[in-house]
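Sequence first, predicted model second:
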Amino acid sequence: MKKSVLIAAVALSFFYGCKKDGAGVAPQQKDSSAFTAYEGRFLEELWKHNPDWATQTGYHKYDSLLLVPNSDNRQKLLTFTKRQLDSLGNFELNTLSEASKIDYHLIENQMQSMQWAIQQQKAYEWDPGTYNLIGSFAYILNEKYEPLEKRLRSFYMKMEDIPAYFKEAEKQIKNPVPELTSLTIDQLTGGVSVFEGDYADSLKKTSIPKDEQKKMLDRAKLSADAIKAYAAWLKDLKNDHPRSFRLGKELYQDKFKYDIQSGSTPQQIFNAATERKKYLHREMAKYSKQLWPKYFGKTPMPTDSLELIGKMIDTLSAKHVQPDDFQSAIAAQIPKLTEFVKSKNLLYIDPTKPLVVRKEPAYMAGVAGASVSSPGPYDKNGNTYFNVGSLSGWPAAKAESYLREYNQYMLQILCIHEAIPGHYTQLVYSNKSPSLIKSVLGNGAMVEGWAVYTEQMMLENGFGGNEPEMWLMWYKWNLRSVCNAIIDYSVHTGNMTKEQVVKMLTKEAFQQQAEAEGKWKRVSVSSVQLTSYYTGYKEIIDLREAYKKKMGDKFKLKDFNEKFLSYGSAPVKYISESMLKVEQKK
């Protein structure tokens, strides 16, 4: 699961405002140069209204600001979105360049999405996690974009309104979702160490005067107390009529429209995923029959194909690392993947952009076991982090189940997906895009779809030595993306239960019990995002085939990959329109 800043920060962006609204444009200016100038003004206004998002995007002008999430600020944000949509109306879309057209669509979608989030979704009333601000403070503390003393002073000023911030949060919450409430309590309790310990440790490394440090530490204590008080308030909150975590069909369709920006509807993706599951089962059965004699000798082969696949996968899953070696095993994969991509000439990987494998920070825990956090487009030289969930303290049976899921085959595929040439590589390209809009308003389905696509691309080009074991395990992995889409739609627009989810994932997707139960937790604290993997993957594969047909003998995989990534993190449907249109003109 990719958790880059450009995606995760959007969730925070809906609820803040500022005094100055909008960035108009002269009606007579309708060409791409005028639109580019407008984009600069739009972004500056966007960051004034969203200082936390700005910080995590690498724009640090407003690092010291924390805006209290009250109704006045939401109204100011609504006014801002309306002014931007009016400004967009001053441009003739057909007179813009292909790149500017995509930016136009992205800005329009983001403004409409913000309006919908405030007026229809209203997650600020039922999702306490909306107010988890620890991530932006941790970013200021940990990223070395400015001298430490300057960052610590920004941190100090930003803390000033934390007590008021959480008092306002308590006023906004109404009948919250229990699952989201529990997750928020866990994340705040784990993440408060940023204020209680990390800030003090950082101050010790500076020459800031002792009396000033005392003031800074006193405010950090007040902040930590406010965070813990909010968590305690949530824990004690009487909630006789909690909102269901199920989004509902109408809200789901709207959220899919704004978040995924697909050329397909949620129902069409669900139908396609259902058919893909059948295809994967057929292919997995073929490989299982081929491998059976190697691992089971003359033992009779099960006649039921799902049982056959399950036994083969269960046998292969026994090969895995030890719990204490999980993170180091991931780190060891990175140079191997880099060398393979270079040797096969699949695409260029910039050696100057660091990738740091680290233990997953506490404030991020509880959603995915592995993720990537990338630097924002304004902070192009920052680190990209491969966050790895810790197995420390897990019961032996739970750890064994988890490691069987991420066995020696799956671990390699995981690293392709999260790092090379998956998320890490794509996000490096995205930050090189001349369009800041495509980086700032990046599309999650494109980002996740690329990561899934690269898994297949690597195997197609011989990664894993074309071993049937690796292909069987990748089909299982791909089945995960497919089932993610099926489950997310079925749970949030219907009544699929935990028992049904776990049964599908363990019996039809061959996942370990721990993985299946973890997915239920994830679908109960998120919505739509789980569809992004399969949706983006399907659209990229479809584009590659259409582009291959268009180019004929001139098609080269490296050219396709790099051309595709050159568009930044734009929705695949717009990249497809542009790539295929360009070739039609030649």
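In hand now; what should we look at? Numbers count the residues shown, from 1 in each chain.

use CA for all of it now, contacts and neighbours both
Noted.

The longest helix seen in the chain packs against which elements?
Ranked by number of residues, the top helix in the chain under DSSP state H is helix 266-296. The contact analysis (3 or more CA pairs under 8 Å, 6 or more residues apart in numbering; DSSP states H and E) places helix 266-296 against helix 305-316, helix 468-493.

now it against helix 305-316, angle please.
60 degrees (axes from the mean of the first three to the mean of the last three CA atoms, to 10 degrees).

Report the buried residues of helix 266-296.
Using 16 or more other CA atoms under 10 Å as the burial criterion, the residues of helix 266-296 that qualify are 266, 269-270, 272-273, 276-277, 280-281, 284-285, 287-289, 291-292.

what angle sits between that helix and helix 468-493?
Using the same axes, to 10 degrees: helix 266-296 against helix 468-493 is 150 degrees.

try this one next to it:
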Amino acid sequence: MRLPLVATASLSLVTLMMIAPIASGDGPARPGGDERLQATFRDYLNELFRREPLTATSLGDHSHDDRLDDIEPAARKATLDFKRATLETLSREIDPATLSADGRVDLDIFRNALTRDIWLAENFKPFEEDPRVYGDYTTGSVYLLLTQSSLPKDANLAHAMARMEQIPRILSVARRTITSPPKVVTETAIRQAEGAVAFYTTELFELAGQKPGEGPLGAKAAALVPAIKAHVEFLKKEVLPRAGENWRIGREKFARKLEMELDSGLGADEVLAEARREANRVQREMEVIARQAWGTLFPGKVIPTDDPAGRRELVRRVLEKVADDHGTAETLVDEARATVGDIKAFIRDRKILALPEPDQCRIIAMPEFMRGNSVAYLNPAPPLDARGSSEYAISPPPADWSKARADSLLREYNRAMLKILTIHEAYPGHYVQLEYSNRCPSLVRKVLSSGTFAEGWAVYTEQMMLDQGFGDGDLGLRLNQLKFYLRAVVNAILDHEMHAGTMTDDQALDLLMNRAYQTEGEAVGKIIRSKQSSCQLSTYFVGRMAFYRLRQAIQAQQGESFDLARYHEAALSHGTIPVKHLPALVRRTLALPAEDHKPGL
């Protein structure tokens, strides 16, 4: 179902979809090519969903909501063989010459997604080496049904209880499969498993609107909780003692994985070199802003010396002063909610782009079982069930943190930074972008989305909103925006050096705290995150530069006729695609002549 958008003076999303002709020079497709590709993809999804019911649910297909995956090694190997066979079918049966320009983009996305999945399965062993994956089946499988499915409540509850009966089977596989994972990953898995106990004791019943422990749901939960507690003990007493520090993936794997993750035509060394240059540029800009703010924030005090150490002190002290204005663990979520009204009003008034209506974004406290990887996330409405809701989740400091560490995190997410976070995660960042994406007519693009595009758009919007006047020139807000962007830039450096290099925790802390001005709580969390994932941290910077530089090029080309909302809607109208395709598709939508595009930041 396509939801209407708020009317603006710019192109509506529906219009954008209708005016996308084949780019000049591509030539017409022969009849049937696009249809054959889409049919192949539909057949692939149907079989994949049969094999992976949780994947189906997460994408919004509810035909297997009462089942959980067979995750035994033989079943996982069979799925891998199925993906290899599908890739061979694409090569054999889909001739690119029979496809339209859009069809060739879809083919590229489908083929590269299969190639990436196969390579990852051949080179990594998450079921053996990442016990967090079992949490997706243990808790996420039920949580998704009760929070995002648009099926009737009774159906979702019935499916949830059917899945709860199957969770002990999943945990049995975990006991037989987990080997010697990294310690940092195991510790997060333990915290999340403990959160799962709390979920089936309290949160489950809150979501279901029932009293804890009562009725059939209570009986199912009571039967399941001991199995999850036993899993916690297994992780603590058997897995943790044999866990090691084997979290680096190495230079060769990092380079190949990053190439496939970004799908932008850039190599790992190119990204690292550009990130270092950009970090220096952003630091200089922060120094200028801090110098402007000093006199107001520190009246009568002498500004620090104008040398490298003095400039770092200048920026740090101004940031610390702005950070004095922060909430508490109890108010963090409510204060994020309070930022939304002003941000949405600004987007409408300044014609940034058309906001999706009705607004389906809920702002929630991150469930305990999902904490441990990031402070906030946007869980979007599933692309195949666009009537479902999206969740902008914020994590208060974990309960087991010391007061000093918790205060450090709250200072990091002060009231100015919360506004930037809400821009990034929700308006006009992830929530708005993914609502547009869910309206894209291509099934391939609905399902196979690019993290580089999604993160890049969200980071791009932070500066764009302030450049258009949000915050009325508040220097503290601008400095936090630059700090948030610097974090994205430094993420790429950290990602590379932690997995393709030999960076130590102390060196990482120095990079994050002294180079990127992060508080200790945020820095420690980012180091933990960098050890638990690879290549994802680079997507923010690479994606943002793709959006920013394309915007600059098109604005310069159009001059006075440039319409910001029209550009934004054109950029979002083609789905969450690899950024390498963005220039040609946006230029086509805006009826601009195609330009030779070379990969690069």
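It's in. Because the structure is predicted, anything quoted here is derived from the model rather than measured.

quick revisit: same list, the helices and strands packed on helix 266-296 of the first structure, but as JSON lines with mean neighbour count please.
Below are those laid out as JSON lines (neighbours: other CA atoms under 10 Å):
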{"stretch": "helix 305-316", "mean neighbour count": "19"}
{"stretch": "helix 468-493", "mean neighbour count": "23"}
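
looking at the ones you listed, which is closest to residue 261 of the first structure?
Residue 261 of the first structure lies closest to helix 468-493 among those, at 15.0 Å (CA to CA).

chain center to that closest one, what's the gap?
Relative to its chain's centre, helix 468-493 of the first structure lies at 17 Å (CA atoms, centre = their mean, to the nearest Å).

what do you get for stretch 310-321 of the second structure?
Distance of stretch 310-321 of the second structure from the chain centroid (CA atoms, centre = their mean) equals 30 Å.

what's near enough to touch the residue in the second structure sticking out farthest from the centre?
The outermost residue of the second structure, judged by C-alpha distance from the chain's mean C-alpha position using CA atoms, centre = their mean, is residue 300 at 44.1 Å. If you count contacts by CA atoms under 8 Å, 6 or more residues apart in numbering, residue 300 of the second structure has none.

which SS state does it fall under?
Per DSSP: H, G, I helix; E, B strand; the rest coil, the local secondary structure of residue 300 of the second structure is coil.

which of the buried residues of helix 266-296 of the first structure are the two that sit furthest away from each other?
266 and 292 (38.0 Å).

Now do the same for residue 457 of the first structure: its match in the second structure.
For residue 457 of the first structure, the aligned position in the second structure is residue 464, judged by TM-score structural alignment.

what range in the second structure matches stretch 468-483 of the first structure?
Per the alignment by TM-score structural alignment, stretch 468-483 of the first structure matches residues 475-490 in the second structure.

Do a quick rundown of the strands in the stretch 301-450 of the first structure.
355-359, 370-373, 384-388 (DSSP state E, counting those that start in this stretch).

Now render these as CSV, adding distance to residue 45 of the first structure and mean neighbour count.
Formatted as CSV, the strands of the stretch 301-450 of the first structure follow (distance: least, CA to CA, whole Å; neighbours: other CA atoms under 10 Å):
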stretch, distance to residue 45 of the first structure, mean neighbour count
strand 355-359, 31, 17
strand 370-373, 25, 23
strand 384-388, 27, 24
